[in-house]
Structures are given as C-alpha cells and as structure tokens.
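> Got a predicted structure here, sequence first:
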Amino acid sequence: MAHLGLSKLVKQVEIKSDGDVFHELFRFKPHHISKMSPTNVQNVDLHEGDWGTIGSVIIWNYTHDGKEKVAKERIEAIDEVKKSVTFNVIEGDLLELYKIFIFTVHVDTHGENNLVTWTVEYEKLNEDVEDPTLMLDICIAVTKDIETHHLNN
C-alpha cells in the first residue's frame, strides 16, 4: 500500500468578537460550545486531565453530513502567544477514513479585526478518501455560531 503522506487544509474566517475570548473558549471551555452551536456540536466532555491543559483528552459529539459522530481528541499543544490550540484525534469516526487527523485553531487579533484560522493536518487511509473539506466547513460554521452568540450577549 502506498504511503500517502500528511496533507494540510487551511480555512480562515474573520470575526468581530474578541479573539482572546475565542481562544479561551477553545482552550478552557470547549464544553460551552454545544450551547452556542447545537446543530454542529451536541456535547463536549472531559475524558481525562483538566480543561485547558496539554495531554488532556476531550470527547466531542458532533454532526457531520447529517450523521451523529464522535471524536476523542488529545490536546497536543497550546500557544498563548499565537493563541492556538492543537487537538489530535486519537479515537472516533474520523479515524475510519484517516490515519492521522489533527486540528489547530489559531486566532490572530489585530484591534477590531480578528482572524480565526483552522488548520487540519491529515493522512488518508487510502486514495479513495475525500479531503476533509466538509469537516473544515463545520469548524467555520461553529466559529460563526460562537461569534453570533458572543455578539448577541
């Protein structure tokens, strides 16, 4: 079997809400996301460790392509300067298609303009597997739902 190697997809969305708040949410309070984006994320549970710490494991219940899915992710890296959190998927539905699946959410703050960048690094199990563009679209939708929640409160 051919080794397909690591691929990367990046998608950005501009937000008007506070970038620091956004970073804090993904680092320390991802369990609040299901209240802000219930159509995309139904539940987020801490499986081991502490919220916001490297090595902690979080279980996400989410909807992908109309189906309920699960992802168990370990926080691999946190960068307070770059306002980024990296999640490595260690169990769940995504690993039925991908050997490696890593999400990084990163917030650039420049005064009023804040840019949220989602990066997905992945390795497909085979050539027939699609690039995870729909997964990135969900991340952008969740980002917009979080922003709407913050702007309305």
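Great, that's in hand.

> CA atoms for contacts and neighbours, from now on please.
Noted.

> and residue 33, how many neighbours does it have?
21 (other C-alpha atoms under 10 Å).

> how about the helices of the protein, start to end?
Applying DSSP state H to the chain gives helices spanning 19-28, 33-36, 133-152.

> Out of the ones you listed, the one nearest residue 105 is which?
Nearest to residue 105, of all these, is helix 19-28, at 8.0 Å by C-alpha to C-alpha.

> Please enumerate the strands of the protein.
7-15, 41-48, 57-64, 67-79, 84-92, 98-110, 113-124 (DSSP state E).

> Mean neighbour count and distance to residue 151 added to those, as JSON lines?
Below are the strands of the chain laid out as JSON lines (neighbours: other C-alpha atoms under 10 Å; distance: least, C-alpha to C-alpha, whole Å):
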{"stretch": "strand 7-15", "mean neighbour count": "16", "distance to residue 151": "10"}
{"stretch": "strand 41-48", "mean neighbour count": "17", "distance to residue 151": "19"}
{"stretch": "strand 57-64", "mean neighbour count": "20", "distance to residue 151": "23"}
{"stretch": "strand 67-79", "mean neighbour count": "18", "distance to residue 151": "25"}
{"stretch": "strand 84-92", "mean neighbour count": "21", "distance to residue 151": "22"}
{"stretch": "strand 98-110", "mean neighbour count": "20", "distance to residue 151": "17"}
{"stretch": "strand 113-124", "mean neighbour count": "20", "distance to residue 151": "14"}
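
> second one coming, line it up with the first:
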Amino acid sequence: MALSKMIKQIEIKSDGDVFHELIRHKPHNISSISPDKIQGCDLHEGEWGTVGFVIVWKYTHECVAKDIIEAIDEEKKSVTLNVIEGDLKELYKTFLSTVHVDKHGVNNLVTWTFEYEKLNEDVPDPDTLMDFSVNLTKDIETHHLQAPKADVH
C-alpha cells in the first residue's frame, strides 16, 4: 500500500505557544483538560519535551497508542509523533501525526497532518481519528480561554 496523507487545520483563539508547549512538554495534562477523550498519557521512556521520548496514550474506549516523538521544531512550533505500538498498528503499517501551530496575532492556526500506510485496502482512512484530534484541539482551546490569566505586576 502507498503512503497517504491527511491534513486538517483549525483556527484557535487561545495562545498558540501555550498549545505547543502543552503538546511538547505536558501531554500528560491533556487528560485533565479532555477526560472524555484522553484517560491518560504516561512517560514510558526518555524525558518530557525531548526528541525520542516515548509516551503511552490511553484514549476513548480503552484504546492505547504508544508513540515516540520523532521530531520537535521550536521555530515552526511542531511536534511529530510516530505510532510504534497499539491499536493503530492493527490497521496501519506506519502512522505519523504532526501537530503544528502557526501564530497570527490574536488567532492561531493548528494543523494536524497524518501520514500513514494502510495494512490493506480494506482499512479505512483515519477520518474518525482526525475528527477526534480536531475535537481535542477545541477542548484544549476552550480550557485555555476559560483558564484564569496569571496576575502580572
């Protein structure tokens, strides 16, 4: 099967830097922001926020994904995760997801990119996973917009 690509962009009003930092350094906090989607995120190997750290996600309906962080680009505000074990490996030979934040003043653009190779032609495209990622992004945005601002003196 050939490598396929799926891209979706979401405009957010919350701080793009905060969004990137959450994905890069504190993905374990996402379960408290969106507990109906992410039940846990555990560090399996390495150090949070560094290339090569391995995390285990527990998400909707007791599904599990073990990802290794393939790349982090601070300038472009992107993080690339490679699924190395878990439920997605039953459907896809390879599955990379990249989350990238473009900062544009008040509004920011979050781009999710999936690059994947299906195990066979009967495997569906990951549309539901993309919808999940978009909805997770909206949950994170809502959380950040509702969070009290730090008092700066």
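Right, received. Where do you want to start? Owing to the predicted nature of the structure, the values given are computational and were not obtained by experimental measurement.

> Please state their TM-score.
Here the TM-score for the pair of chains, by TM-score structural alignment, normalised by the length of the first structure, is 0.95; 147 aligned residues with a C-alpha RMSD of 0.5 Å.

> re the thing from before, and the strands of the first structure: which comes nearest residue 140 of the first structure?
For the strands of the first structure, the distance to residue 140 of the first structure is smallest for strand 7-15, at 6.8 Å, taking C-alpha to C-alpha.

> now that closest one: which residue numbers in the second structure?
Matched against the second structure by TM-score structural alignment, strand 7-15 of the first structure falls on residues 4-12.

> Could you export the helices of the first structure to CSV, including columns for distance to residue 64 of the first structure?
Formatted as CSV, the helices of the first structure follow (distance: least, C-alpha to C-alpha, whole Å):
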stretch, distance to residue 64 of the first structure
helix 19-28, 19
helix 33-36, 14
helix 133-152, 7
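
> Just give me the neighbour total for the counterpart of residue 80 of the first structure in the second structure.
Aligned counterpart of residue 80 of the first structure in the second structure: residue 74 (TM-score structural alignment). Using other C-alpha under 10 Å, residue 74 of the second structure has 13 neighbouring residues.

> what about residue 74 of the second structure, distance to residue 97 of the second structure?
Distance check for residue 74 of the second structure against residue 97 of the second structure: by C-alpha to C-alpha, to the nearest Å, it reads 17 Å.

> Over to residue 107 of the second structure?
Going from residue 107 of the second structure to residue 97 of the second structure by C-alpha to C-alpha gives 23 Å.

> how about the strands of the first structure, which one is nearest residue 34 of the first structure?
Closest to residue 34 of the first structure of these is strand 41-48 (C-alpha to C-alpha; 4.9 Å).

> what sits against residue 12 of the second structure?
Residues near residue 12 of the second structure by C-alpha atoms under 8 Å, 6 or more residues apart in numbering: 107, 108, 109, 110, 138, 141.

> ok, now residue 144 of the first structure?
Shown in contact with residue 144 of the first structure (C-alpha under 8 Å, 6+ apart): residue 15.

> Show me the residue at the heart of the second structure, geometrically.
Per C-alpha atoms, centre = their mean, the C-alpha nearest to the average position across the second structure is that of residue 99, at 5.8 Å.
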